[in-house]
Every structure is written in structure tokens, then in C-alpha cells.
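Participant: Kindly generate the corresponding structure for this input.
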Amino acid sequence: MVDTDETIGTSPAVREYFGEHYDSVARFHARLRDEGELRGLIGPREVDRLWERHILNSAAVVPFLTAAQSVADIGSGAGLPGIVIAILRPDATVHLIEPMERRTTWLEEIVADLGLSNVSVKRGRAEEYDGALEVDAVTSRAVAALSKLARISLPLVRPGGELVVLKGRNVEKEIEPARQVLRKLTVGDPEILEGHTVDGIESTTILRVRRR
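Facilitator: Down below sits the predicted model:
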């Protein structure tokens, strides 16, 4: 039986997409595949679709972070998208913020394993870093609805910086309920963007909000 996930991950298109960073990304994938379910980082159904649903999905946000020299990944969990961003943007400082100890332990292991000198792992909730951390961009994946996400994330974004988050196809429904919060936090209108990686792989829906 063909291992579709493995076929995607070893394909010339994916190797070309990640370029010089491919070996590090593949190592991260292997650790997730071998340990992710056991350590409670991913569900059992996700093991066989890590490249498409998680690795490439996370990588799709990177082109929208090209101007950011500092990034915070809120609720980093298994390191998606934070570890992928850190691999692809070795020139940027990436803060992985995660409240659960077993997950921060995992993140610290991965950072050491991959030799990611540009990463800082912070145990705690985003709200705890209000006033203590200011970055060019905050990102997250499957953390909360936009109204809550804006409240906990935007205080970490410097004026002129951005909230750039991975969202589902129905993200537009989250915008109106979040209008009041967004106005209070003095940000521009939300943009819904499509992040593309490799031909044949579903695009990723990304929401971007700029802080004035």
C-alpha cells in the first residue's frame, strides 16, 4: 500500500519547495510521526497526513511574514506553525508561547535537536506576556475564534506590526463578531488571504490584521 504522506514528503516538488531547509523539516516531520500521537501532540488520524495537513499548511504562512524580524507563535503546541517558521526564517527570532509543560518540553527538545538558535520557548499564556514581549508579527493555528484571538494576541504586536493567523475556510464568519474588539485595539480591516505551497496541495486560509 502506498504511503501517501511519505510520497508527498519525499516528492521532488516538496524537496524543491523547502530547498536547503528540507532536511530540517523532514527531521521535524519524522519526530512528529514517531512521537506526536504518543505524546499527545496530534490525534491518531493526523499521523498519516502530516505533510499536507500540518507541515505544508504551516509553511504557507511564511511568505506573509517576510518583513517580520520577530514572530510569536501563540499556543504553539507541537510547533505548528512556529517550528516550521523558525526553520524557514533562520534570520528571524521566533518565540513559541505554550502553557502546557509537556508541550514546552517537546518544543525545547525539537529546538535542540534541529539546532534552532533563533527560537525562544516560553511557557505560559499569551496574556502573561502583555507588556513583556513585543514582536513584529503574531501567528497561531487553531487556537481560538478571532474575537478572543485578537484580545490575547494583538497586545504583543508592535505598532505597525501584524496578526497573521492560519484559519479555516469559514473565517469570514468570525470577522463581524470581532469588529468591536478590533476597533478597540486600533487595527485595520482584516484581510483574508490564500497561502499556496506545492501544486496539488490544498491552499491555506490566512487572516491578516495590521496594527496601526
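
Participant: From here on, just use CA atoms for contacts and neighbour counts.
Facilitator: Noted.

Participant: Just checking, which helix or strand succeeds the longest strand seen in the chain along the chain?
Facilitator: Longest strand in the chain by number of residues (criterion: DSSP state E): strand 157-167. Sequence-wise, the next helix or strand beyond strand 157-167 is helix 172-184, with elements assigned using DSSP states H and E.

Participant: now for that following helix, which elements pack on it?
Facilitator: helix 146-153 (3 or more CA pairs under 8 Å, 6 or more residues apart in numbering; DSSP states H and E).

Participant: what's next to the helix it packs on, contact-wise?
Facilitator: 74, 126-127, 138, 143, 163, 174-175, 177-179, 181-182, 185 (CA atoms under 8 Å, 6 or more residues apart in numbering).

Participant: Could you pull out the buried residues of it?
Facilitator: Leu146, Ser147, Leu149, Ala150, Arg151, Ile152, Ser153 (16 or more other CA atoms under 10 Å).

Participant: Would you mind giving those residues as a markdown table with distance to His21 added?
Facilitator: Formatted as a markdown table, the buried residues of helix 146-153 follow (distance: CA to CA, whole Å):
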| residue | distance to His21 |
| --- | --- |
| Leu146 | 31 |
| Ser147 | 35 |
| Leu149 | 30 |
| Ala150 | 31 |
| Arg151 | 34 |
| Ile152 | 31 |
| Ser153 | 28 |
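
Participant: Go ahead and flag the most central residue of this structure.
Facilitator: Pro81 (2.2 Å; CA atoms, centre = their mean).

Participant: Hmm, that residue is touching Ala72, no?
Facilitator: No. Here Pro81 does not reach Ala72: they are 10.2 Å apart, not a contact under CA atoms under 8 Å.

Participant: Now the common contact residues for those two.
Facilitator: Thr139.

Participant: returning to that earlier point: so for the longest strand of the chain, what gets flagged as buried?
Facilitator: For strand 157-167, by 16+ other CA under 10 Å, it's Val157, Arg158, Pro159, Gly161, Glu162, Leu163, Val164, Val165, Leu166, Lys167.

Participant: do stretch 178-195 as well
Facilitator: So for stretch 178-195, counting by 16+ other CA under 10 Å, buried means Ala178, Arg179, Val181, Leu182, Val187, Pro190, Ile192, Leu193, Gly195.

Participant: of those residues, closest to Val94?
Facilitator: Relative to Val94, the closest of the buried residues of stretch 178-195 is Gly195; by CA to CA it sits at 20.0 Å.

Participant: Let's compare: structure for the following, please.
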Amino acid sequence: MPEPTDVVEHDDRSREILGRGFDGAASFARMLAAEGELRGLIGPRELPRLWRRHVVNSAAVAPYLPASGSLVDVGSGAGLPGLVLALMRPDLQVHLLEPMQRRVAWLTEVSERLELENVVVHAVRAEDMQGEILADAATARAVAALDKLARWTLPLVRLGGVLLAMKGQRATEEVTKAGKTLRNFGVTSVEVHDIDLYDDGDVTRVVEVRR
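Facilitator: Here you go, the predicted structure:
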């Protein structure tokens, strides 16, 4: 089965958003289009919007990443946003946490095929890494409500670090409900950013939680 090439949009805006990660992200998108549905990583309805809605969308958190250090991506799944961020930021050490073995196999294969030397794949749940890793930032996309996500991820983030959660329309509501949990972890600030990467009305909300 030949790899589809039409999933990648070679437009100036996509290149601007992804920066140095564009070529790698294009290869990743083609791999995901070719194998993602078969391997249970994406649904068939996601293929037409794979590039913008999933691959490039992963870059929404990039402006809030630390200047250096390490990143832990929780519930990496197909590699969104972790693999895309690793491609964009080869200077960051990126830890991908994923408990499902078939997804772990996929993440490992993609990392090897794209020669991502800054990626380490862990076949674990976030809770199992508490006390084992302390990163400068944590990311998560479509993993859990913020209250639960904070309890899983903030123990993995050093003081002064940041949790970047990609959310939908209920982001502000989730922040309110998670208030007590966030205070218990010594969170110093929470901001909700509305990100419209292509100025087309497709907004992703990035919740920036700083310890």
C-alpha cells in the first residue's frame, strides 16, 4: 500500500508554525495516514483533517514550552503532541508516556524511523512515573479532565515548571472545577490561551498551569 502524500499541506503557514520540524512532521503525518487507522490510532473520519487538526495542531503548545530542559508527554497515544514537539524542539529531552503496548510499539517505531534521538518512550501510566521523573514541562492532549490530569501530571513537573493541557470549549469550566487540586499542588498561575493557528476559526484552548 503506497504512502499517501496528499495529507500534507505544503503552505507557508504550516511551515511557519512547525519551523524546523516541518519535514519530520510531514513524514510522521504520512505514516499516520498510512497505518493509523489499521493500528487503531485514529478513526477513518480523521484522515481528511489529519494534517491541520491533529499534526499541526500539536504545535499549539509550542510557544509555552521552556527554553531548555525536558518534557514529559502524558498519554502520548499516536504521538500527538509529543512526537511533533520533539521534531520542533530537538533541544528538549522528550519522554513519551503511554501504557498501551500497541501504541508503545508505534511510538517506538516512529521515533526510530524519524531518528529522534531526543525521545524516550516509556510503557507506563503517568502515576507510575511519580518519583521517577521530574520534567520542566508536561503536555497532554485529550487525556482527562483537568482535575484528574493535574493529579497525574503535576507530580512529574518540577517547581517552576509548567503543565500545558490541550483542551476544548470547556477549558475554563475545567479550570474552575480543578481549583482545589491546583492549589494543593502549589500552582502559582493558570491561564487559558485561545489558539487559532490558521485564523480559520478552529480554536484550540491551551491551559497553561505553572507551579
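
Participant: TM value for the aligned chains?
Facilitator: The TM-score (TM-score structural alignment, normalised by the length of structure 2) is 0.92; 207 aligned residues with a CA RMSD of 1.7 Å.

Participant: just to revisit the earlier point, for the buried residues of strand 157-167 of structure 1, which one is nearest His29 of structure 1?
Facilitator: For the buried residues of strand 157-167 of structure 1, the nearest to His29 of structure 1 is Leu166 (19.1 Å; CA to CA).

Participant: how near is the closest one to Arg208 of structure 1?
Facilitator: 9 Å (CA to CA, to the nearest Å).

Participant: Over to Val111 of structure 1?
Facilitator: For Val111 of structure 1, the distance to Arg208 of structure 1 - CA to CA - is 27 Å.

Participant: can you pull out the helices in structure 2?
Facilitator: 12-18, 22-35, 82-88, 101-113, 146-153, 171-177, 179-184 (DSSP state H).

Participant: okay if I get the ones you listed as JSON lines plus distance to Val94 of structure 2?
Facilitator: As requested, the helices of structure 2 are arranged in JSON lines below (distance: least, CA to CA, whole Å):
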{"stretch": "helix 12-18", "distance to Val94 of structure 2": "17"}
{"stretch": "helix 22-35", "distance to Val94 of structure 2": "15"}
{"stretch": "helix 82-88", "distance to Val94 of structure 2": "6"}
{"stretch": "helix 101-113", "distance to Val94 of structure 2": "11"}
{"stretch": "helix 146-153", "distance to Val94 of structure 2": "15"}
{"stretch": "helix 171-177", "distance to Val94 of structure 2": "25"}
{"stretch": "helix 179-184", "distance to Val94 of structure 2": "24"}
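
Participant: any idea which of these is most buried?
Facilitator: helix 82-88 (a mean of 26; mean count of other CA atoms under 10 Å).

Participant: mean shift between that helix and structure 1?
Facilitator: Taken over the aligned residues, the distance from helix 82-88 of structure 2 to structure 1 averages 0.2 Å (mean CA distance after the TM-score superposition for structure 1).

Participant: now that helix: how far from the chain's centre is it?
Facilitator: 8 Å (CA atoms, centre = their mean, to the nearest Å).

Participant: Isn't Met88 of structure 2 up against Gly19?
Facilitator: Yes. Counting by CA under 8 Å, Met88 of structure 2 does reach Gly19; the two are 6.6 Å apart.

Participant: sorry, back to before: where does the longest strand of structure 1 sit relative to the chain's centre, distance-wise?
Facilitator: With CA atoms, centre = their mean, you get 12 Å for strand 157-167 of structure 1.

Participant: just the angle between it and helix 146-153, please?
Facilitator: Here the directions of strand 157-167 of structure 1 and helix 146-153 differ by 140 degrees (axes from the mean of the first three to the mean of the last three CA atoms, to 10 degrees).

Participant: any residues touching strand 157-167 of structure 1, and which ones?
Facilitator: 58, 61, 64-65, 134-142, 150, 153-154, 204-212.

Participant: just stretch 130-142 of structure 2 next, same as before
Facilitator: 65-66, 69-76, 80-82, 153-158, 160-167.

Participant: mind running it again at 7 Å?
Facilitator: 65-66, 69-75, 80-81, 153, 155-158, 161-167 (CA atoms under 7 Å, 6 or more residues apart in numbering).

Participant: ok, the buried residues of helix 146-153 of structure 1 vs Ser117 of structure 1, which is closest?
Facilitator: Among the buried residues of helix 146-153 of structure 1, and counting by CA to CA, the member closest to Ser117 of structure 1 is Ser153, at 24.0 Å.

Participant: need the contact list for Ser68 of structure 2.
Facilitator: Ser68 of structure 2 touches Asp91, Leu92, counting by CA under 7 Å, 6+ apart.

Participant: nope, Gly79 of structure 2 is what I was after
Facilitator: Leu107.

Participant: For Ile42 of structure 2, the count of nearby residues, please.
Facilitator: By the measure other CA atoms under 10 Å, the count of residues near Ile42 of structure 2 is 18.

Participant: got the contact list for the counterpart of Ile195 of structure 2 in structure 1?
Facilitator: With TM-score structural alignment defining the correspondence, Ile195 of structure 2 maps onto Gly195 in structure 1. Contacts for Gly195 of structure 1 (CA under 7 Å, 6+ apart) come out as Ala60, Val61, Ser203, Thr204, Thr205, Ile206.

Participant: thinking again about what came up before, kindly give a single ChimeraX line that selects the buried subset of the contacts of strand 157-167 of structure 1.
Facilitator: In ChimeraX syntax, the buried subset of these is picked out as below (16+ other CA under 10 Å):
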select :58,61,64,65,134,135,136,137,138,139,140,141,150,153,154,204,205,206,207,208,209,210,211
